[in-house]
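Q: fold the following.
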Amino acid sequence: MTTFDKREEGFEKKFALDEEQKFKAEARRNRMLGLWAAQQLGISGDAATAYAKEVVAAEFEGPGDGGVLRKIMADFAVKNVAITEQAIRARMSELAAVAIAEVKAGK
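A: Here you go, the predicted structure:
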C-alpha cells in the first residue's frame, strides 16, 4: 500500500466518522427539540418521550430541517401555542450546539 493509498484511506475513515457524528448530533438535537416542544404543548412523562420520537422521525419526511419544523409548527397551531417559526429555529440552533458538543464528548 502506497503512502497515497494510506492517506486516501485515512480521509475516507475521517469522512465516515464525521458523517456518523453529524447524523447522531442531528438526531440528538431533534430529540431535545421534541422534548422542549412537548413541554410547550403541555405534554409530560412517557407521552413527552413518545412525542420526541415522533419529532425525530419527522426528520425523514423532507430534506433538511423542514419535516421537523413543519411537525412542530403544525402541532403548535393545533394547540394554539404562540411560538414563532423564528423562535423554533433559534431553539434548534441552540440545541444543535449542545448536541454537537455531547456527541464529540462521547455522551
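Q: okay, CA-based contacts and neighbour counts for the rest of this
A: Will do.
Q: residue ranges for the helices of this protein, please.
A: For the chain, the helices defined by DSSP state H cover 3-40, 45-58, 66-78, 85-104.
Q: the longest one - contacts with which helices or strands?
A: In other words, helix 3-40. Counting contacts by 3 or more Cα pairs under 8 Å, 6 or more residues apart in numbering; DSSP states H and E, helix 3-40 packs against helix 45-58, helix 85-104.
Q: may I see the buried residues of the last one?
A: Which is helix 85-104. Buried residues in helix 85-104, defined by neighbour count with 16 or more other Cα atoms under 10 Å: 88, 91, 92, 95, 96, 99, 100, 103.
Q: can you redo these as a markdown table with distance to residue 18?
A: Compiled in a markdown table, the buried residues of helix 85-104 are given as follows (distance: Cα to Cα, whole Å):
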| residue | distance to residue 18 |
| --- | --- |
| 88 | 26 |
| 91 | 23 |
| 92 | 20 |
| 95 | 19 |
| 96 | 15 |
| 99 | 14 |
| 100 | 11 |
| 103 | 11 |
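Q: let's see this one next, to set against the first:
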Amino acid sequence: MNTFDKREEGFEKKFALDEEQKFKAEARRNRLLGLWAAEKLGITGDAATAYAKEVVAADFEEAGDNDVLHKVLRDLTAKGNAVTERDVRTKMDELLAQAVAQVKAGT
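A: Below you'll find the model as predicted:
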C-alpha cells in the first residue's frame, strides 16, 4: 500500500466517523426536542420518553429534518401551544449544538 492509498483510507475513515457522529448528534437532538415538546404538552415520565422516541422515529419518514419539525409543530399547535415554525427551528438549532457537544464528550 503506497502513501496515496493510506491517505485515501484515512480520509474515508474520517468521513465515516464524521457521518456517524452527525447521525448520533441529530438523533440526540431529536430526542431532546421530543422531551422539550413533551414538557410543553404537559407529558411527563415514561409518556414523555415514549413521545421523544416518536419524534426520533419521525426523522425516518423523509430526508432532512422537516419531518421532525412538522411533527413537533403539529403536535404543539394541536394542543393550543402558540409556537411558530421559527420557534421550533430555533430550538432545534440550540439542541443540535447541545447534542453535538454531548456526542463529542461521549455523554
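Q: if we can go back for a sec, for residue 76 of structure 1, which of the helices and strands packed on helix 3-40 of structure 1 is the nearest?
A: Smallest distance to residue 76 of structure 1 across the helices and strands packed on helix 3-40 of structure 1 (Cα to Cα): 10.2 Å, for helix 85-104.
Q: show me how far that closest one is from its chain's centre.
A: 8 Å (Cα atoms, centre = their mean, to the nearest Å).
Q: so that helix versus helix 66-78, what angle?
A: Using axes from the mean of the first three to the mean of the last three Cα atoms, to 10 degrees, the inter-axis angle of helix 85-104 of structure 1 relative to helix 66-78 is 130 degrees.
Q: so helix 85-104 of structure 1 versus helix 3-40, what angle?
A: If you take the same axes, to 10 degrees, helix 85-104 of structure 1 sits at 130 degrees to helix 3-40.
Q: how close does helix 85-104 of structure 1 sit to structure 2?
A: Superposed on structure 2, helix 85-104 of structure 1 shows a mean distance to its aligned partners of 0.6 Å (mean Cα distance after the TM-score superposition for structure 1).
Q: next one: stretch 16-24 of structure 1
A: Mean for stretch 16-24 of structure 1 is 0.2 Å (mean Cα distance after the TM-score superposition for structure 1).
Q: which parts of that stretch are buried?
A: By neighbour count with 16+ other Cα under 10 Å, stretch 16-24 of structure 1 contains the buried residues 21, 22, 24.
Q: list the residues that contact residue 65 of structure 2.
A: Applying Cα atoms under 8 Å, 6 or more residues apart in numbering to residue 65 of structure 2 gives the contacts residue 59.
Q: mind telling me what it corresponds to in structure 1?
A: For residue 65 of structure 2, the aligned position in structure 1 is residue 65, judged by TM-score structural alignment.
Q: from residue 33 of structure 1, how far off is that match?
A: Noted for residue 65 of structure 1: a distance of 12 Å to residue 33 of structure 1, by Cα to Cα, to the nearest Å.
Q: cool, thanks, signing off.
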